[in-house]
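My questions are about this predicted structure, shown below with the sequence.
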Amino acid sequence: MTTPAGLDHRILLPASALSGPEPAPVRPAGRTRRDWAADVALFLLAIGLTALSVVEGLGQHPAPVPFAVDTALGGLSCLGVWLRRRRPVGFAAVAVAFSVYSMSAAGVALIALFTVAAHRRVAVAGPIVAGCVLVPFLTPLVRPDVPVSPWWQVLLGFACIAAVLAWGMFVRARRQSLRERARRVESERELRLAQVRQSERDRIAREMHDVLAHRLSLLSLHAGALELRPDAAPEEVARAAGVIRDSAHRALEDLREVIGMLRAGLDRSEEGPERPQPTLVDLPDLVDQSRRAGMRVLLDCRVGEPAAAPAAIGRGAYRIVQEGLTNARKHGRDGQVSVAVGGAAGKGLTVEVRNAAGATAVAGIPGGGSGLIGLAERAGLAGGRLEYGPTPAGEFRLWAWLPWPR
């Protein structure tokens, strides 16, 4: 359908954005490349620290059996690095327990402490820290063959524990900050999309009101005329019935299109070209529709080249005149309406609709009172202004100014 009073349904954003927010990316179940790189680096670090401890132990000529057990526990601790992501607390507890007996497992215990601090709360990491602190005091009880560490080595070990704990807590805090920022960005994105969808729904509702109110008021006016003149000539009855049928058909098409848009989630990606939208050029046809309905409408268009007006300005002026004629049919006293449109580029476009105000609605046509509010909002969004109300002469005046840039 290509009627000038067609519904404006152009979408300002991509349809995928209006149909709803995209789902957040799902983290893969396995390790990512970055995870593999970190695990390999920590595994090699664990092997290096364990190898250094073994070489140092060989220089001290330890007993064969305790040294073999020490080395085996250190090797098992290194293998535990691959379990640190799935079982960080269990891995840390075992590594710390091994380090009480095995000197070669001490480096892996620090890696385990870092893992717990980076993935768990401080309350969970606290017992692991306490275990690391007690290691130098428990080792002489289970390894009499190992000399007691001097006080400066114990303090150095405590400093390493504190540094590793602080590093892990920093990594955890940074990860939490990044997650919070990502959630905040996603929340703001969803809020923006919700605002866009709501704005689009409001625009559709406003357009539907402008179009359907005009068509249904024409239909009601003709039906009321038939009701008041049952003895009218057959030709007049047939003509009025044809107008009623045409108005009802167009109103149903507009309504069907809007409902289809809402059901499809505003996804217009697979549709054909959009219907042409009404502009200043279509004002005479709009006035003729009202005249055929029995209204007396005087149109004074003082725009040199109506086609030169910007599409948005022309469409806004068309809707203002359309709403003015609809209100005149609903509330006018004698059907006399005057429409004046004038302006030029750089001066703006003025629209004025006047009609004799009536005390009650004509033919029982209901009015929700939201049409003028919607017009004021439309004019404000375009950078213009709108005024309406009764005049001292007993008329109702609807006046608007819309910017028309050079």
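Happy to help now that I have it.

all contacts plus neighbour counts: C-alpha atoms, from now on.
Fine.

sec struct for the nearest residue to residue 349 once chain neighbours are set aside, please.
Of all residues not flanking residue 349 in the chain, residue 343 sits nearest, at 4.4 Å (C-alpha to C-alpha, 6 or more residues apart in numbering). Reducing the assignment to helix, strand or coil with DSSP: H, G, I helix; E, B strand; the rest coil, the entry for residue 343 is strand.

so who does residue 343 touch?
Taking C-alpha atoms under 8 Å, 6 or more residues apart in numbering as the criterion, residue 343 is in contact with 302, 303, 349, 350.

Any chance of a ChimeraX selection covering the buried ones in the residues you listed?
Buried members of the contacts of residue 343, defined by 16 or more other C-alpha atoms under 10 Å, are picked up in ChimeraX with:
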select :303,349,350
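
which one of the contacts of residue 343 is nearest residue 171?
When the contacts of residue 343 are compared for distance to residue 171 (C-alpha to C-alpha), residue 349 comes out closest, at 61.7 Å.

Now for the closest one: which residues touch it?
The neighbourhood of residue 349, defined by C-alpha under 8 Å, 6+ apart, consists of 313, 341, 342, 343, 401, 402, 403, 404.

Okay, one more to line up with it:
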Amino acid sequence: MTAHQEDGAPAYEYRWALPSVLLGAAREGGRVRRSTRDWIVDTLMFLLACGLTFVSLLEIQDEPVPLQAIEQVVGALSCAAVWLRRRWPVGLAVVMMVLSSYLELPGGASIVALFTVAVHRPFKISGPLVLFSLITLAPYVWLRPQDGLERGWAAALGVALILTVLAWGIVVRARRQVIWSLRQQAEVAAEEARRSERERIAREMHDVLAHRISMLSLHAGALEFRPDAPAEEIARAAGAIRNNAHLALQDLREVIGVLRAVKPGEEGEEAEPVPERPQPTLADLPHLAEECRQAGMDVRLTLGVENAPEGLGRNLYRIVQEALTNARKHAGGAPVAVTVAGKRGMGVSVEVRNPLRVRHGLRIPGAGAGLIGLTERAELAGGRLEHGATPEGEFLVRAWLPWPVKTTREDA
């Protein structure tokens, strides 16, 4: 997004440019880069100053000719100086107030300069400047009396005009601060959404790659400890290793493609489209169990749920997948019982049980984050997950996920 430029803020730094304008941190006399909106606003301010100066010409018709000439020259220069209000707002306002303490025609430019300071500088700067303006009003009221208007009324009108301009500028400044704050909140929310999506992808990839790599390790271990196995078993194990390696690389390519995706228009690059494969659902659990059996696991699956929503089925699939991966790591060869039961409106529960058996020999290393990730996944889905050893000498992973009566689009 292009920044709204004031007081020399760089055009490409919206995050910092706008606060410097609103909070008064911009450097006086900095380089100005006007946007189209800035040019329109500056033109309107210039025309306003010219209009007020033209109206004030009626007030100096009875003045001496030399004074009228000075008024006209100073008035024209004051209108032209309005174009410097973004670069030297405070300095311009001080000069205009000093000139308008006696002269009539710089008054229009003085009002524009005071409004500019009220909008682009904090009250600690605009407040003393308004006080200085009220001080310079006294000699003008005393030395330049108005026909048909007493000095007291003239002073009151001048004070009212100055305070009105200050209040108007403060309101505009406050509105810009609110808009900037809302935009910052929107940026933070968008960044949080991107971070959450990356965390979701990381959880998915942990579950998927842990499963694939554990399968690779299991088949490779079988080949290592049984070099004299029949050629058919060796070929079958090698084929499983190749297939799981291919799937692991494909999964890894997908997540890297998502994480490296370039925003449209950023540095003139376009993100390479990354094809997404269909996400697993509850209907894929029998295939997962069969895949584990082919790797030598004794998996007993009891599936008592049908037609579950895709979101619910995907979460259940990932829970079972990670639980089976843990069983392969820590209780290799032990039978694993997987039970999925539930119905709409009551929720779905899944239990994965296996005997506590420490695997001897080569052990598949783990980061210890699998069960933590499953707990987070269940909680994010509105459910719960517990795990640990049971008195019967088994390791149990039990999860419950809600299945509302009315399915939302996100669940579907």
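Now that the structure is in, tell me what you want to look at. The model shown is predicted, which means the values in this text are computed figures rather than measured ones.

TM-score for the pair, please.
Aligned and superposed, the two chains score 0.78 in TM-score terms (TM-score structural alignment, normalised by the length of the first structure); 362 aligned residues with a C-alpha RMSD of 3.1 Å.

picking up where we left off before, ok, and the contacts of residue 349 of the first structure in the second structure?
Taking both residues aligned by TM-score structural alignment, their matches' C-alpha atoms under 8 Å as the threshold, the shared contacts between this structure and the second structure, drawn from the contacts of residue 349 of the first structure, are 341, 342, 343, 401, 402, 403, 404.

Could you check how far the one helix or strand residue 141 of the first structure maps to is from the centre of its chain?
Taking DSSP states H and E as the definition, one finds residue 141 of the first structure inside helix 122-142. Going by C-alpha atoms, centre = their mean, to the nearest Å, the spacing between the C-alpha centre of helix 122-142 of the first structure and its chain's C-alpha centre is 50 Å.

Confirm that residue 300 of the second structure sits in a strand.
Yes. Secondary structure assignment places residue 300 of the second structure in a strand (three-state DSSP).

which residue lines up with it in the first structure?
In the first structure, the residue equivalent to residue 300 of the second structure is residue 298, according to TM-score structural alignment.

related to what we said a few turns ago, what packs against the helix holding residue 141 of the first structure?
Other elements packing on helix 122-142 of the first structure under the criterion 3 or more C-alpha pairs under 8 Å, 6 or more residues apart in numbering; DSSP states H and E are helix 88-101, helix 106-119, helix 151-228.

Buried residues of stretch 312-332 of the first structure, list them for me.
Residues of stretch 312-332 of the first structure classed as buried by neighbour count (16+ other C-alpha under 10 Å): 313-332.

corresponding residues in the second structure for it?
In the comparison with the second structure, stretch 312-332 of the first structure aligns to the range 311-331 (TM-score structural alignment).

counterpart of residue 168 of the first structure in the second structure?
Alignment note: residue 168 of the first structure maps to residue 165 in the second structure; criterion TM-score structural alignment.

Pretty sure that match sits against residue 115.
Yes. Using C-alpha atoms under 8 Å as the test, residue 165 of the second structure is close enough to residue 115 to be in contact (5.8 Å).

The equivalent of residue 281 of the second structure over in the first structure: how many residues sit nearby?
Alignment of residue 281 of the second structure against the first structure is given by TM-score structural alignment, with residue 279 as its counterpart. Using other C-alpha atoms under 10 Å as the criterion, residue 279 of the first structure is surrounded by 22 other residues.

Residue 258 of the first structure too?
Summarising burial for residue 258 of the first structure: neighbours were counted as other C-alpha under 10 Å, giving 20.

what do you get for the one 5 residues further on?
When counting by other C-alpha under 10 Å, one arrives at 10 neighbours for residue 263 of the first structure.

Residue 350 of the first structure should be in a helix, yeah?
No. Residue 350 of the first structure: not assigned to a helix; according to three-state DSSP it is strand.

How about the contacts made by it?
Taking C-alpha under 8 Å, 6+ apart as the contact definition, residue 350 of the first structure lies against 341, 342, 343, 399, 400, 401, 402.

Just tell me what the first one corresponds to in the second structure.
Using TM-score structural alignment as the criterion, the counterpart of residue 341 of the first structure in the second structure is residue 340.

Hmm, its match is touching residue 350, no?
Yes. Taking C-alpha under 8 Å as the definition, residue 340 of the second structure is a contact partner of residue 350 at 4.4 Å.

out of residue 165 and residue 115 of the second structure, which sits in the more crowded spot?
Higher neighbour count among residue 165 of the second structure and residue 115: residue 115, with 25 against 19, using other C-alpha under 10 Å.

What separation do you get for the more buried one and residue 95 of the second structure?
14 Å (C-alpha to C-alpha, to the nearest Å).

and if you look at residue 239 of the second structure?
86 Å.

Likewise for residue 135 of the second structure?
Remark: distance between residue 135 of the second structure and residue 95 of the second structure (C-alpha to C-alpha) = 14 Å.

which residues of the second structure does stretch 219-239 of the first structure align to?
Aligned by TM-score structural alignment, stretch 219-239 of the first structure falls on residues 216-236 of the second structure.

distance between the matching stretch and the chain's centre?
With C-alpha atoms, centre = their mean as the basis, stretch 216-236 of the second structure stands 50 Å off its chain's centre.

distance between the ends of that stretch?
Across stretch 216-236 of the second structure, the terminal residues are separated by 12 Å (C-alpha to C-alpha).

Just the buried residues of it, please?
By neighbour count, with 16+ other C-alpha under 10 Å as the criterion, the buried positions of stretch 216-236 of the second structure are 216, 217, 218, 219, 220, 222, 223, 234.

now stretch 134-141 of the second structure
Going by 16+ other C-alpha under 10 Å, stretch 134-141 of the second structure has these buried residues: 134, 136, 137, 138, 140, 141.

Let me have those residues in CSV, adding distance to residue 151 of the second structure as columns.
What follows is these, written out as CSV (distance: C-alpha to C-alpha, whole Å):
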residue, distance to residue 151 of the second structure
134, 14
136, 14
137, 11
138, 10
140, 10
141, 6
